[in-house]
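S.K.: Below: sequence and its predicted model.
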Amino acid sequence: MPMQAHEIETLLRESFPNARIEVGGDDGVHMSALVIDESFRGMNRVQQQRAVYAALKGKMDGPNGELHALALTTRVPE
């Protein structure tokens, strides 16, 4: 079953409660997310993205994952 934007945001909010989070996409399968959080400070982009994928709790795992593609942008606040 495809995931809706609010479901993705809820999962991300559990791990990044103070982050600025914007989730977009309308087909429930190919989505985008912007996550800006202080916890990313000192991390490289790969580490930041791994933290976000971990927050999705396996929803992108394998061909049967609920979320097929996520265009992801992460950064620290300015």
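M.R.: Perfect, thanks for sending it. Residues are numbered from 1 along each chain as shown.

S.K.: drop to CA atoms for contacts and neighbour counts, all remaining ones
M.R.: Noted.

S.K.: What's the separation between the most centrally placed residue in the chain and residue 27?
M.R.: Geometric centre of the chain, nearest residue: residue 52, 4.8 Å, by CA atoms, centre = their mean. The gap separating residue 52 from residue 27 is 20 Å, by CA to CA, to the nearest Å.

S.K.: Presented hereafter is structure B, for comparison with structure A:
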Amino acid sequence: MPMSANDIEALIKRHIPDAEVTIRDLAGDGDHYAATVISETFRGKTRLQQHQLVYAALKAEMGGELHALALQTGTPKGA
């Protein structure tokens, strides 16, 4: 069963509470998404470490309900 964008956002925010999350369904099938996650939590971390934090939040779903996620991360601008 496909995973909804709202479910993905909720999982990310559960683990990264200050995250601003934008989700796009790339194929219209509920299996292939693109996510942009902005969080102060990422400040001082490498891009790899940022992605690892997001994937850790989704680890139970990756490869199951959530097949693919294109990920962009960053810190808030002007902070």
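M.R.: Everything's here; your move. Worth saying up front: this structure is predicted, and the values here are computed from it rather than measured.

S.K.: Could you quantify their similarity as a TM-score?
M.R.: Once superposed, the chains reach a TM-score of 0.89 (TM-score structural alignment, normalised by the length of structure 1), with 75 aligned residues with a CA RMSD of 1.0 Å.

S.K.: And the residue nearest to the centre of structure 1? What does it align with in structure 2?
M.R.: In structure 2, the residue matched to residue 52 of structure 1 (TM-score structural alignment) is residue 54.

S.K.: re the thing from before, how about the residue nearest to the centre of structure 1: what's its closest non-neighbour residue?
M.R.: residue 12 (7.0 Å; CA to CA, 6 or more residues apart in numbering).

S.K.: residue contacts, that neighbour?
M.R.: 21, 52, 55-56 (CA atoms under 8 Å, 6 or more residues apart in numbering).

S.K.: Let me know the closest of those to residue 44 of structure 1.
M.R.: Ranked by distance to residue 44 of structure 1 (CA to CA), the contacts of residue 12 of structure 1 are led by residue 52 at 12.7 Å.

S.K.: Okay, and the closest one sits in which element?
M.R.: Residue 52 of structure 1 belongs to helix 45-55 when elements are defined using DSSP states H and E.

S.K.: tilt between whichever helix or strand comes after that helix and helix 45-55?
M.R.: Using DSSP H and E, the helix or strand that directly follows helix 45-55 of structure 1 along the chain is strand 69-75. Orientation check (axes from the mean of the first three to the mean of the last three CA atoms, to 10 degrees): strand 69-75 of structure 1 against helix 45-55 gives 120 degrees.
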